[in-house]
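> How does the following fold in three dimensions:
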Amino acid sequence: MVANEITIRVATPADLEPLSVLIAASYATLGEAAYDREKLAAAMPLMSRANPTLLASGTYFIAETDGQIAGCGGWTFEKPGNGERVDGIAHIRHFATHPAHHRKGVARLLLQRCLDEAARAGATIMKSQSTLLAEPFYASAGFRRVRPIDVEMSPGIVLPVVEMERSLP
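Okay, here's the model as predicted:
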């Protein structure tokens, strides 16, 4: 598939259910090789639902191909988890690609849209809390590993991720 067959549009609150289905399908492929099976099972209901606030932000996007949702992702100036804002720093938010569309350029186009828009909005650094399996993807897009961190999904449910960042032009 070539990149021009993929279209990207701004997500809306009406996209909540189809994006939740896509995110659940995508995150189900995180793999037990990277995550403890029990922790992943406990975290899935918490992380596999689309976030209504992101859907209303205007900075969360849907990639479609042949009329089907192939991926989603966005960015905000608010840090995931606590909403903290630091001038010039933006954050990648809730990226997912449907397993049927892996390695077809979907995530790359979504990421480029996020990087471009964040830079136009005044961001000079983009950060990502990458899953363990997505670290090579972000590294290939110019992100550098900052440090491993644990993300508390809810009390007692913690998943390891990798904090990454890259400069924006």
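
> switch to C-alpha atoms for all contacts and neighbour counts from now on
OK.

> nearest residue to H94 other than its sequence neighbours?
G73 (5.4 Å; CA to CA, 6 or more residues apart in numbering).

> that's a strand at the one you found, yeah?
Yes: under DSSP: H, G, I helix; E, B strand; the rest coil, G73 sits within a strand.

> what about the longest helix in this protein?
Using DSSP state H, we find that the single longest helix of the chain is helix 106-120.

> Touching, the residue nearest to H94 and R93? I think so.
Yes: contact criterion CA atoms under 8 Å: G73 and R93 qualify, at 6.0 Å.

> compare with the first, here's sequence two:
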Amino acid sequence: MDRAIATLQQPFLSPAEIAASRAVMGLDTQLIADGTYLLAECESRLAGCGGWSARATLYGGDHSTSLRDAAMLDPATQAARIRAMYTDPDFTRRGLGRMILTRCEDAAREAGFRRAEMMATLAGEPLYRACGYEVIEPVRSAPVDGVSVPLIRMGKAL
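As a prediction, this is how the structure comes out:
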């Protein structure tokens, strides 16, 4: 995750925004506990990861406690969350992100969700648009040491 944040965000964020991203983004281990986090291995290396959630948290890792909300969502009226999608920079442009995203969407659909939402990074937005996601709103993270990170809330019908 750190390699993805540090490398793939460089064309979009300043060094200060990348540093703030590390404090905002990351793995929420609730996804692992819920059994909704996927890993992709390629060439005997961890190449990508991502998950989905039926909980209210939209984004943020374990260290982002102010962003976390473990409340369960209602699949009939609320959107599943696509969470913590990362591809190692050595493995981009191979379809791993799309594969993980598709599996997450399929699992959310099987759980009864009709919609999915995510908080996308600027680097991830082109992939998500290509996969049918639409911009709901551009946002900025809460400031970390006075620096906020530009993000994009996106959604899609499943």
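
> Which residue numbers in structure 2 does the longest helix of structure 1 align to?
Counting by TM-score structural alignment, helix 106-120 of structure 1 lines up with residues 96-110 of structure 2.

> hmm, who's touching the matching stretch?
Outside stretch 96-110 of structure 2, the residues that touch it by CA atoms under 8 Å, 6 or more residues apart in numbering are 36, 38-40, 47-54, 80, 82, 85-87, 115-116, 127, 131, 158.

> Report the buried members of the residues you listed.
Taking 16 or more other CA atoms under 10 Å as the criterion, what is buried in the contacts of stretch 96-110 of structure 2 is 36, 38, 40, 47-54, 80, 82, 85-87, 115-116, 127, 158.

> quick one: which of these sit in helices?
Counting by DSSP H, these contribute L127 to helices.

> any idea how far the aligned partner of D28 of structure 2 in structure 1 is from E135 of structure 1?
Matched to structure 1 by TM-score structural alignment, D28 of structure 2 sits across from N51. Separation of N51 of structure 1 from E135 of structure 1 (CA to CA, to the nearest Å): 22 Å.

> what does R113 of structure 1 give?
For R113 of structure 1, the distance to E135 of structure 1 - CA to CA - is 19 Å.

> same check, this time on Y27 of structure 1
For Y27 of structure 1, the distance to E135 of structure 1 - CA to CA - is 14 Å.

> ok, now N82 of structure 1?
22 Å.

> between these two, which one's more packed in?
Shown here are N82 of structure 1 and E135; by other CA atoms under 10 Å, E135 has more neighbours (20 against 7).

> mind listing what M47 of structure 1 touches?
Contacts of M47 of structure 1 (CA under 8 Å, 6+ apart): M153.

> Likewise for L122 of structure 2?
So L122 of structure 2 contacts Q9, F12, P150, L151, I152 (CA under 8 Å, 6+ apart).

> Map the second one across to structure 1 for me.
Read it as F12 of structure 2. F12 of structure 2 maps onto A34 in structure 1, by TM-score structural alignment.

> How about the third one?
Applying TM-score structural alignment, one finds that P150 of structure 2 aligns to P160 in structure 1.

> after superposition, how close is the longest helix of structure 1 to structure 2?
Overlaying structure 2 shows helix 106-120 of structure 1 at a mean distance of 0.4 Å from the equivalent residues (mean CA distance after the TM-score superposition for structure 1).

> Any buried residues in that helix, and which?
In helix 106-120 of structure 1, residues buried by neighbour count (16+ other CA under 10 Å) are V106, A107, R108, L109, L110, L111, R113, C114, L115, A118, A119.

> In which helix or strand does D87 of structure 1 reside?
Per DSSP states H and E, D87 of structure 1 falls between elements, in no helix or strand.

> S154 of structure 1: neighbouring residues, count only.
S154 of structure 1 has 10 nearby residues by other CA under 10 Å.

> now A130 of structure 2
Neighbourhood size, A130 of structure 2 [other CA under 10 Å]: 10.

> what about stretch 103-120 of structure 2, start to end distance?
Termini of stretch 103-120 of structure 2 sit 17 Å apart (CA to CA).

> One more: stretch 119-128 of structure 2?
End to end - CA to CA - stretch 119-128 of structure 2 spans 10 Å.

> swap in stretch 94-107 of structure 1?
Using CA to CA, first and last residues of stretch 94-107 of structure 1 are 11 Å apart.
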